[in-house]
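# I'll drop the sequence and a predicted model, then ask my questions.
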Amino acid sequence: MHAFSDFVTAIDNWIWGLPMILLLFGTHLFMTVRTGFIQRKTFTGIRLSVQKDPDSPGDVSQFQALTTALASTIGTGNIVGVGTAVFLGGPGAVFWCWLTGVFGIATKYAESLIAVKYRVQTRDGRMQGGAMYALERGLHMKRMGMAFAALAMVASFGIGCGTQINAISEVIQGNSPIHIPPLVIGIAFAVITAVVIIGGIQSIATVCEKLVPFMAAFYVLGCIIILCINYDFILPALKAILTLAFEPGAVAGGLTGGGLRLAMQYGVARGLFSNESGLGSAPLVASAAQTRNPVRQALVSATGTFWDTVVVCLMTGLVLVTTVMKNPGINMEQFADGGQMTTAAFSQIPVVGPLILVVGIITFAYSTILGWSYYGERCCEYLFGAKGMLPYKLVFIAVIAIGPVLSLDLAWTVANILNALMAVPNLIAVLLLSGVIAKETRHYLNHLDEQDDSEIPVVDR
């Protein structure tokens, strides 16, 4: 078993190394050019995200679709993941993480556009879309669509569920004045989650619509307070981040950068993993949005990468670097991982600092569970039809219940590999349909209120 674990870890390290970085970041750059630098329309997407389009086909509002997608992407990676990038790649990793988010906006836009364009309607009136439908209807590659759905469904039990509830359990046990058995935590969250996800996308979207803005604002407020405490080190931190992104060196507090290779490797990898641009997850819920045309919703969905990486990850990175630089007593050698760095940073806020971090991790992880439950359910329905939805939900809830008592190191690694593999068919769809994406963009970009009159087919799923 130990040998098998080492083998799986080696595959994970390889697949999330140079091959996936080149594929994802290369797609980000290509789609940036192909869409005419769609990032310039980010604030248009933000404006559209708070508007409603109730007369258009769809199950939830554009804002609900965005917050449900953000629920799964704004997760523990924004807190611990950025810390890991700085811990291993130095301050320069923050720059590459941020740059990945900037260019990733184009891929998130592209994959969401084709998800909406090729979506279908079930006989009971629900909207279904995603990479599998784009592959099936746009490229006639149904088997590849099935492969994407299978990989995403299985991954939802790991990264989208088991690992998240495990993180919640560890945080609660580590900060509770009384001992709460892990199984009790798992069962409690399983019951809460069951109440939400049994109600379908409307129920999930309603919770995410309220939870995501609160949790993001709560965490960002904590970051702002720390940056106010460290205000005199913000400019030195920015200088260190920009300098150490390209060359090796050291700054106060034992922060060192290994140069371009290490900073880029860990910064890009954590940025890609955090915002999920290119993985094909967020388009699964984007296709359920009430929208007049594909470009309109694609612009809204693309703002998810902006909020996740360009804003939240950057703020976390600045908090970490300024904290270490401001406090000479903090030495990088005293930390075992990036999570401990983040804990030390938030401890600067008297009394409530650790509370902000604890609430942040719990809400970020729980929202990820809700978002991925919908992703996995949609993929299950694509593979097995409506009859597979209830069994999927029951298994998902069972994983939440037992997740805190399981050793999930191997499960995390396997799910990590599945996440990377599900990106491959999704990126194939994006790249092969880039001509369609460019054409739709040119047609609708300056006429966002124009109605898409193309017929949405009804399917027996």
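Structure received.
# Only C-alpha atoms from now on, for both contacts and neighbour counts.
Fine.
# Work out which residue lies at the spatial centre of the chain.
Thr73 (2.1 Å; C-alpha atoms, centre = their mean).
# Need the nearest residue in space to Leu357, chain neighbours excluded.
Nearest residue to Leu357, sequence neighbours excluded (C-alpha to C-alpha, 6 or more residues apart in numbering): Phe346, at 6.7 Å.
# so is Leu279 in a helix, a strand, or just coil?
At Leu279 the chain is in coil, as set by DSSP: H, G, I helix; E, B strand; the rest coil.
# quick one: contacts for the nearest residue to it once chain neighbours are set aside?
Computed as C-alpha to C-alpha, 6+ apart, the closest residue to Leu279 that is not its neighbour in sequence is Ala423, at 4.2 Å. Each residue near Ala423 by C-alpha atoms under 8 Å, 6 or more residues apart in numbering is listed here: Phe148, Gly278, Leu279, Gly280.
# want to compare, so here's the second one:
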Amino acid sequence: MEYLLNAFNSLDGIVWGAPMLALILGTGLFLMFLLKLMPLRKIGTGFSLLWRGRTTNVDESGEISPFQALMTCLAATVGTGNIAGVATAIFMGGPGALFWMWCTALVGMATKYSEVLLAVHYREKDKSGEHIGGPMYAIKNGLGKRWVWLGTAFAIFGGLAGFGIGNMVQVNSMAQALDSTLHVPTWITGVVTTVIVAMVTLGGVKRIGKVAEALVPFMCVTYVIAGIVVLIVNAAEIPHTISLIFTYAFTPVAATGGFAGSVVLMSIRYGVARGVFSNEAGLGTAGIAQAAGTTKSAVRSGLIGMLGTFIDTLIVCSVTGLAIISSGVWSNGQSGAALSASAFESAMPGFGGILLTIALVIFAFTTILGWSYYGEKCWIYLVGTKSVLPFRILWVVAVPFGAISQLDFAWLVADALNGLMAIPNLISLLLLSPVILKLTKEYFAEEDEGEPVIAESQIVD
């Protein structure tokens, strides 16, 4: 067992090491400049399309509305990474890590736009008649038979990683937080979560979409409001907070108190790694959910999909990071969710820690729902629709075990597999970048003439 632990420790270090992070950032930068900063220039357009996408159009094909598709993506991405992940990045990399998380999100918008566009453009219909897409289908239908093995690799990594990073790790975080804050036994959390997850996931993507549509906006808005309260309480520290973020992002510093110490490289490493872990730009997962959205335009889906990165990191993660730094607790020696809880508790004594725990529980629960859909589609790609019911049953069964188990090894394996998902996806983005550029140019050329083009997806029955 010790050998396996060391082996996966080494693999995890490689997967989330400097070369991979450089590849993720480099791909995002390449796509951003290829698109001439379009994802940044068209943020307003994306939000407008999202608002109009709250209802489905009978002339468009798909199982859920564009709004529900994005909420399903956010359900998977807005999770423990937004609370515990941000805190860990600041603990390990200093306040400057937040700056590099912002940079990751900005270039990640181009990555997310591109992977959603390709997922919708190359989506198929499975034997049950539902739309299905993602990096594996973009690779198979866009790059041809020689590259099918790469899509298979993505599906294997995603299909296995989901049970850890999208299921057991999430419910374990919920159980530990409720046990330490509200003294709820971990087994009770496991049982209750299992029942609710079963009720939602066994109903498929339409039920997941409806729950995400109702729950995700509420949880994001409520959390952001709570974070703003923390910032208002610490308003006098905001200028110093901004100064710390930019100073630590570019200046080597010595260890302070319980803070682990940082050089610029550590700020970059942990800022980028936690940013990618949170918003999943570059991992390819967003395209899996967006491919189920009703649309005739892959570009429109991409414009809506890229908002997931903006909301997840530039809004939700920023609130967490600014709260931690402005409250002054970032150097108190705590890490993870405990550090975030300290920030909220310092501003709202007797209530802040409980509020943070509730937020973490809801975030983790929605991540379980979103990742259940990702994992299901990966297994459908590998073995067909016959895997749907067995997968959903196994997914539900894994929940109670995650609540009561020690998951250090499971976390390590899942984290490594999660990172490995990026490799096939980034390769496909680079090789299919001419398609991304072509569809984007056609859409906006027609839009400028007053008749937006419908860049129809190449649906394969």
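Perfect, thanks for sending it. Just so you know, these numbers come straight off a predicted model, no measurement behind them.
# ok, back up a step: now the helix or strand containing the residue nearest to Leu279 of structure 1 on structure 2. Mean distance?
Using DSSP states H and E, Ala423 of structure 1 maps to helix 409-432. Compared with structure 2 after the fit, helix 409-432 of structure 1 shows a mean deviation of 0.7 Å (mean C-alpha distance after the TM-score superposition for structure 1).
# Please, where are all the strands along structure 2?
124-125, 131-132 (DSSP state E).
# which part of structure 1 lines up with the last one?
Just to be clear, that refers to strand 131-132 of structure 2. Taking TM-score structural alignment as the measure, structure 1 aligns residues 127-128 with strand 131-132 of structure 2.
# which residues sit against that stretch?
Contact with stretch 127-128 of structure 1 is made by Gly58, Asp59, Arg119, Val120, Gln121, Thr122, Leu284, Ser287, Ala288, Arg378, as judged by C-alpha under 8 Å, 6+ apart.
# how about those residues in TSV, adding distance to Ile361 of structure 1 and neighbour count?
As requested, those are arranged in TSV below (distance: C-alpha to C-alpha, whole Å; neighbours: other C-alpha atoms under 10 Å):
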residue	distance to Ile361 of structure 1	neighbour count
Gly58	32	22
Asp59	29	22
Arg119	34	24
Val120	36	25
Gln121	36	19
Thr122	36	15
Leu284	24	30
Ser287	28	30
Ala288	28	29
Arg378	26	24
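# which one of those residues sits closest to Arg40 of structure 1?
Of all the contacts of stretch 127-128 of structure 1, Arg40 of structure 1 sits closest to Ser287, with 22.9 Å by C-alpha to C-alpha.
# Centre of the chain to stretch 50-65 of structure 1, how far?
Remark: stretch 50-65 of structure 1 is offset 21 Å from the chain centroid, using C-alpha atoms, centre = their mean, to the nearest Å.
# ok, back up a step: the contacts of Ala423 of structure 1: which two are farthest apart?
Phe148 and Gly278 (12.3 Å).
# Identify the contacts common to those two.
Ala423, Asn426.
# Pick out whichever of the two has more residues nearby.
Comparing Phe148 of structure 1 with Gly278 by other C-alpha atoms under 10 Å, the one with more neighbours is Gly278, at 33 against 26.
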